[in-house]
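**Q** Sequence first, then the predicted structure:
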Amino acid sequence: MKYAESLKKNYEFRVVYRRGKSFANKYLVVYKLKNNKSDNRLGISVSKKVGNSVVRSRTTRLIRESYRLNEEYIEKQGWDFVIVARSNANGASYQDISSALIHLLKQHRVYGKQEDL
């Protein structure tokens, strides 16, 4: 599966914030909105509340990598996702971020990995 395109423009983020549905947990907030395209698009937002530029960059990389590795399990196509890091994401491990993202994708009903028993 092709890696998701990025949301880059401010107005693209605003549309997803305004019209999209959101779920949140301790580390992340995920907004989802139908985009009527064949591929998913991903936007990541990490504010200065999370930490300095080094921490924000690390958090962004962790979120992007977690999404990339789980992208094949996202069953539905044609969505815009905006992932917002909360201040608790400062110092969180990759495993914390990954499990938080999977949890929220399951709440949005787009994650379809079969759990091994």
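**A** Done, it's in.

**Q** CA only for contacts and neighbour counts going forward, please
**A** Will do.

**Q** any idea how far the most centrally placed residue in the chain lies from residue 59?
**A** By C-alpha atoms, centre = their mean, the chain has its centre lying nearest to residue 83, at 3.6 Å. Separation of residue 83 from residue 59 (C-alpha to C-alpha, to the nearest Å) stands at 11 Å.

**Q** swap in residue 86?
**A** Distance of residue 86 to residue 59, given as C-alpha to C-alpha: 10 Å.

**Q** that older thread, can I assume the residue nearest to the centre of the chain is in contact with residue 27?
**A** No: judged on C-alpha atoms under 8 Å, residue 83 makes no contact with residue 27 at a distance of 10.2 Å.

**Q** Now do the strands in this protein.
**A** Counting by DSSP state E, the chain has strands at residues 5-6, 21-24, 28-34, 41-46, 79-85.

**Q** just checking, what packs against the first one?
**A** Spelled out, that is strand 5-6. Where contact means 3 or more C-alpha pairs under 8 Å, 6 or more residues apart in numbering; DSSP states H and E, strand 5-6 is packed against strand 41-46.

**Q** Indicate which one of the strands of the chain is closest to residue 65.
**A** strand 41-46 (11.5 Å; C-alpha to C-alpha).

**Q** Measure how the closest one sits relative to strand 79-85, angle-wise.
**A** For strand 41-46 against strand 79-85, the angle between stretch directions is 10 degrees (axes from the mean of the first three to the mean of the last three C-alpha atoms, to 10 degrees).

**Q** Comparison target, given below:
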Amino acid sequence: MKSFESIKNNLKFKEIYHSGKSFANKYLIMYVLENQTDKNRIGISVSKKVGNSVIRHRVTRLIRESYRLNEDMFNSGLDIVVIARVGARGKNYQEINSALLHLAKMHQILKEMIKS
């Protein structure tokens, strides 16, 4: 299992916003930037527009869990920032997971899975 760290530094978020490549769908926006290491770092941002703190934390947990369960599918050495859109409010795990994997496919950061 690969390890990943959280991005907590505001300057790092700004660097990824400025230099990274972004794609969006109905529920999420994803910025990706290579970080020259063998680990992935993930940052999650959920604004107050999405809802109160209970709703924001639930969305954050769903995104983090979706990434954790699928992290072996992601390429290594990436800084990934996921921003929740207002549409993510009230969605279940399957919908958030599908949105996250959809954006990863758009960024072409998923490993080619060998079918046996």
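**A** Arrived safely. Here the structure is a predicted model, which is why all the values come from computation and not from measurement.

**Q** Longest helix in the first structure, please.
**A** Using DSSP state H, we find that the single longest helix of the first structure is helix 53-70.

**Q** what comes into contact with that one?
**A** 3, 44-48, 50, 85, 89-91, 94, 97-98, 101-102 (C-alpha atoms under 8 Å, 6 or more residues apart in numbering).

**Q** 10 Å instead?
**A** Applying C-alpha atoms under 10 Å, 6 or more residues apart in numbering, the contact partners of helix 53-70 of the first structure are 1-4, 28, 42-51, 71, 73-74, 83-85, 89-102, 105, 111-113.

**Q** what's the mean deviation for that helix versus the second structure?
**A** Compared with the second structure after fitting, helix 53-70 of the first structure has a mean deviation of 0.2 Å; criterion: mean C-alpha distance after the TM-score superposition for the first structure.

**Q** Going by neighbour count, list what's buried in that helix.
**A** 55, 56, 59, 60, 62, 63, 64, 66, 67, 70 (16 or more other C-alpha atoms under 10 Å).

**Q** Can you verify my assumption that residue 103 of the first structure contacts residue 24?
**A** Yes: judged on C-alpha atoms under 10 Å, residue 103 of the first structure makes contact with residue 24 at a distance of 9.4 Å.

**Q** what residues are shared contacts of residue 86 and residue 59 of the first structure?
**A** Here residue 86 of the first structure and residue 59 have 45, 46, 50 as joint contacts, going by C-alpha under 10 Å, 6+ apart.

**Q** Please report the distance of the last one from residue 105 of the first structure.
**A** Here the distance between residue 50 of the first structure and residue 105 of the first structure works out to 22 Å (C-alpha to C-alpha).

**Q** neighbour-wise, which of those two wins?
**A** Looking at residue 50 of the first structure and residue 105 with other C-alpha atoms under 10 Å, you find the greater number of neighbours at residue 105, namely 22 against 17.

**Q** which ones are touching the closest residue to that one other than its chain neighbours?
**A** Nearest residue to residue 105 of the first structure, sequence neighbours excluded (C-alpha to C-alpha, 6 or more residues apart in numbering): residue 111, at 5.4 Å. For residue 111 of the first structure, the contact set (C-alpha under 10 Å, 6+ apart) comprises 70, 71, 72, 73, 74, 75, 76, 101, 102, 103, 104, 105.

**Q** now do 6 Å
**A** 73, 74, 105 (C-alpha atoms under 6 Å, 6 or more residues apart in numbering).

**Q** Now distance to residue 18 of the first structure too, for those, in TSV please.
**A** Formatted as TSV, the contacts of residue 111 of the first structure follow (distance: C-alpha to C-alpha, whole Å):
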residue	distance to residue 18 of the first structure
73	26
74	23
105	19
